[in-house]
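Visitor: when you get a sec, could you give me coordinates for this:
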Amino acid sequence: MNAKNPLHGITLEGLLKELVAHYGWEDLGQRIDIRCFNHDPNIKSSLIFLRKTPWARDRVEALFVQMRKAQAKKAE
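Guide: As a prediction, the model looks like this:
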């Protein structure tokens, strides 16, 4: 993982799939309250929304970085 950019080399789809696998749609929808996570959630519609909505994408990316840091701490 690149220390300066922890998202380097990770696609939005890969990032989202990893978050869903870790948290599940329900918990993800509670952590980031956006409609595409709370009403009939799926990867395709979420990707469309996140690509068009910078503030939502920023929140999802921040949660991903936070999750990865927590996982790295556990691994130590």
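Visitor: can we go C-alpha only for contacts and neighbour counts from here?
Guide: OK.
Visitor: list the contacts for K69?
Guide: K69 makes contact with no residue under the criterion C-alpha atoms under 8 Å, 6 or more residues apart in numbering.
Visitor: in what helix or strand does it lie?
Guide: Following DSSP states H and E, the helix or strand that holds K69 is helix 54-75.
Visitor: same deal with I10?
Guide: Taking DSSP H and E as the definition, I10 sits outside all helices and strands.
Visitor: another for comparison:
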Amino acid sequence: MSDQPNNPLHGVKLEQIVTELQAHYGWEYMGYQINIRCFTHNPSVKSSLKFLRRTPWARTRVEKMYLEMLSKRR
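Guide: Predicted coordinates:
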């Protein structure tokens, strides 16, 4: 039984979030929306994960972008 039944991020790995956003929007749009170097200069999932794991404000913005993408898909 899940402790967070209404949390759409529960059980979703950061790598999955970045990969899905990149596939849906592409690095250029992601870098435009959230101006961080790991999206604008030689972007990769690996570099993005490294940065986002140690930068809470950026991770929060990426998670928000992911939730907005999910709500638009519905």
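Visitor: re the thing from before, list the buried residues of the helix holding K69 of structure 1.
Guide: Buried positions in helix 54-75 of structure 1, judged by neighbour count with 16 or more other C-alpha atoms under 10 Å: 56-57, 60-61, 63-65, 67.
Visitor: then stretch 6-20 of structure 1?
Guide: In stretch 6-20 of structure 1, residues buried by neighbour count (16+ other C-alpha under 10 Å) are 7, 12, 15-16, 19-20.
Visitor: circling back: tabulate the buried residues of helix 54-75 of structure 1 (a markdown table), appending distance to N2 of structure 1.
Guide: Output for the buried residues of helix 54-75 of structure 1, formatted as a markdown table (distance: C-alpha to C-alpha, whole Å):
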| residue | distance to N2 of structure 1 |
| --- | --- |
| A56 | 23 |
| R57 | 20 |
| V60 | 19 |
| E61 | 15 |
| L63 | 17 |
| F64 | 15 |
| V65 | 12 |
| M67 | 16 |
